[in-house]
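**Q** sequence first, then the predicted structure, then my questions.
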Amino acid sequence: MSGYSFSLAGADLIALGAGALWWPAQQLLCVSDLHLGKSERHLRRGGAALPPYETRDTLDRLGVLVDNLAPQTVICLGDSFDDDAAVQALPESERSALEALMAQRRWIWITGNHDPAPVGLGGEALNTLSLGPLIFRHIAEPGFSPPPHSAGEVTGHYHPKVRLRGASRPAFLLDHQRLILPAFGTYTGGLCTTHAALRGLMAKQALAILTGPRALPCPMPR
């Protein structure tokens, strides 16, 4: 499976071209910003009707990764649902597909700004998770100063994208102490890496790792 290998705080990780993070030593798969139920939430709140297929597509793509990698642990890094009500509105077929993915493995829901409450689907709901040298949370802390037991921060939230030759691609952002994941959900926009919010978070030598058929690293455009 296509990926870019790197080390963060001594942990050997792989940024997959599919937009997920793989930690081989822990048999751990991490995805961020699934935003399941976005089309339902959009219509419920008076927005235009969107094709209601994004949840199934997101789960199908996640299912491919789970089947290929057989992770022992899956971390969903916040904003897994577009809001709390979207959990209850999941069609039975999609709820069953999600439950099948969760079966026989540790499944961790990190709370996000769209889904701050436990989702009620099993698994563990946590605000943050410290595992080995890494800490997983939804939103990067601007003043993050790593404590001795947790020297690298893994987050999502910003849906980073890189614009090249008029087209944009979701991307991981990586520096010496921080990794920001792209959004994995099908109906998700993105924030260009030239935005001040991302420029302020990432060190000057940061990399952008573009997703796609191949995971391609390049200097983070500023």
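**A** Received the coordinates, thanks. Numbering: from 1, shown residues only.
**Q** hey, let's count contacts and neighbours off CA atoms from now on
**A** Will do.
**Q** you'd agree Met1 is up against Leu16?
**A** Yes - here Met1 reaches Leu16: they are 7.4 Å apart, a contact under C-alpha atoms under 8 Å.
**Q** contacting residues around the lengthiest helix in the chain?
**A** Taking DSSP state H as the criterion, the chain has its longest helix at helix 54-69. Applying C-alpha atoms under 8 Å, 6 or more residues apart in numbering, the contact partners of helix 54-69 are 34, 36-39, 94, 97-98, 101, 184-187.
**Q** next one for the comparison:
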Amino acid sequence: MKGHTETEGKTVNKDFTLNTARLTARPSGALWWQEHRLLCVSDLHLGKSERAARRGGALLPPYDSRETLSRLSAEVALTQPDTVICLGDSFDDLTAAAALTSEITEGLNTLMAGRKWIWIEGNHDPGPIEMGGKHLAEWAQGPLTFRHIAAPKAQGEVSGHYHPKAAVAGRYRPAFLRDEARVILPAFGAYTGGLRAGDTALSGLMQARATALLTGKRIVECPLTP
């Protein structure tokens, strides 16, 4: 498919440029910046099942954090980043962060060892937790700014929060949304829902020629609006 490059066998990524930075959208929902060996993911929502049970919500199988950590570990193993940025809502709330099992915390510590790790604050986790790495409201590097929630009129912005999804052939998938000013990442965590790309909360942020990059076995790009 024109505009796509094949890596890791049948896995197909999508390269694009944002504010002069050459980026790669990966089928997992992770964003890769080769120039700085920087891996970015958003909305891990670790501890989601614990929080739901604590608040009297649906009793979800308690394996979401393990699955999310496994997916993140696979991306780190494939890309070998020097820096990892988690774009907020990494934990479903601060209590869920404190309640993570030793298996999850040890797994995170293993991933963080030997590399720069930046936790961006989200609306679910609006403060530092007892976890290694830097805990920041946002992070600027070169032509890009990384934050949890998109800011109107931003330029060169990488954000998350909305869990965007888009459809091809009637089937919805988590999706990156991108235009010349910004990219909004899909949720990386298990058990995370999604907001349709045409919702006014998203369409109001994106420029007229924005596109959606649907995740899956390969990235599929389509217009944000018909």
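**A** That came through, no problem. Here the structure is a predicted model, which means the values were calculated and not measured.
**Q** please work out the TM-score for the two chains.
**A** The TM-score (TM-score structural alignment, normalised by the length of the first structure) is 0.95; 216 aligned residues with a C-alpha RMSD of 1.0 Å.
**Q** buried sites along stretch 203-215 of the first structure?
**A** Neighbour-count burial for stretch 203-215 of the first structure, counted by 16 or more other C-alpha atoms under 10 Å, picks out 203, 206-212, 215.
**Q** read off where it ends up in the second structure.
**A** Counting by TM-score structural alignment, stretch 203-215 of the first structure falls onto residues 207-219 of the second structure.
**Q** now the terminal residues of that stretch, how far apart.
**A** In stretch 207-219 of the second structure, first residue to last residue: 21 Å (C-alpha to C-alpha, to the nearest Å).
**Q** the first structure: which residue goes with Glu75 of the second structure?
**A** Aligned partner of Glu75 of the second structure by TM-score structural alignment: Leu65.
**Q** could you measure from that match over to His159 of the first structure?
**A** Taking C-alpha to C-alpha as the measure, Leu65 of the first structure falls 20 Å from His159 of the first structure.
**Q** likewise Leu174 of the first structure?
**A** Remark: distance between Leu174 of the first structure and His159 of the first structure (C-alpha to C-alpha) = 14 Å.
**Q** got the contact list for the spatially most central residue of the second structure?
**A** Centroid-nearest residue in the second structure: Ser42, 2.5 Å away (criterion: C-alpha atoms, centre = their mean). When contacts are counted by C-alpha under 8 Å, 6+ apart, Ser42 of the second structure touches 30, 86-90, 148, 159-161, 185-189.
**Q** again, 10 Å this time
**A** The contact partners of Ser42 of the second structure, by C-alpha atoms under 10 Å, 6 or more residues apart in numbering, come to 29-31, 85-90, 119-120, 122, 147-148, 158-163, 184-189.
**Q** excluding covalently adjacent residues, which one is nearest to the equivalent of it over in the first structure?
**A** Counting by TM-score structural alignment, Ser42 of the second structure corresponds to Ser32 in the first structure. Leaving aside its chain neighbours, Ser32 of the first structure sits nearest to Leu77 (4.5 Å; criterion: C-alpha to C-alpha, 6 or more residues apart in numbering).
**Q** so what does that neighbour match up with in the second structure?
**A** Under the alignment (TM-score structural alignment), Leu77 of the first structure pairs with Leu87 in the second structure.
**Q** how about the helices in the second structure?
**A** Going by DSSP H, the second structure shows helices at 48-54, 64-79, 94-98, 102-112, 200-203.
**Q** surely Lys153 of the second structure and Gly204 touch.
**A** No - the criterion here is C-alpha atoms under 10 Å, and Lys153 of the second structure misses it with Gly204 at 11.1 Å.
**Q** who has more neighbours, Leu65 and His159 of the first structure?
**A** Counted by other C-alpha atoms under 10 Å, Leu65 of the first structure and His159 do not tie: His159 has more neighbours, with 22 against 18.
**Q** touching, the more buried one and Phe184? I think so.
**A** Yes - assessed by C-alpha under 10 Å, His159 of the first structure is found in contact with Phe184 at 8.6 Å.
**Q** list the residues that contact both of those two?
**A** Shared contacts of His159 of the first structure and Phe184 (C-alpha under 10 Å, 6+ apart): 32-33, 170.
**Q** relative to its centroid, which residue of the first structure is most remote?
**A** Most peripheral residue of the first structure (C-alpha atoms, centre = their mean): Gly46, 27.1 Å.
**Q** which residue in the second structure lines up with that one?
**A** Gly46 of the first structure maps onto Gly56 in the second structure, by TM-score structural alignment.
**Q** before we move on, what about Pro170 of the first structure?
**A** Matched by TM-score structural alignment, Pro170 of the first structure corresponds to Pro174 in the second structure.
**Q** now Glu141 of the first structure
**A** In the second structure, Glu141 of the first structure lines up with Ala151, judged by TM-score structural alignment.
**Q** how about Asn123 of the second structure, what's its match in the first structure?
**A** Using TM-score structural alignment, Asn123 of the second structure lines up with Asn113 in the first structure.
**Q** which one is that match nearest to, not counting chain neighbours?
**A** Among residues not flanking Asn113 of the first structure along the chain, Asp79 sits closest, at 6.4 Å (C-alpha to C-alpha, 6+ apart).
**Q** OK, contacts around that neighbour?
**A** Neighbouring residues of Asp79 of the first structure by C-alpha under 10 Å, 6+ apart: 32-36, 109-116, 138, 156-157, 183, 185.
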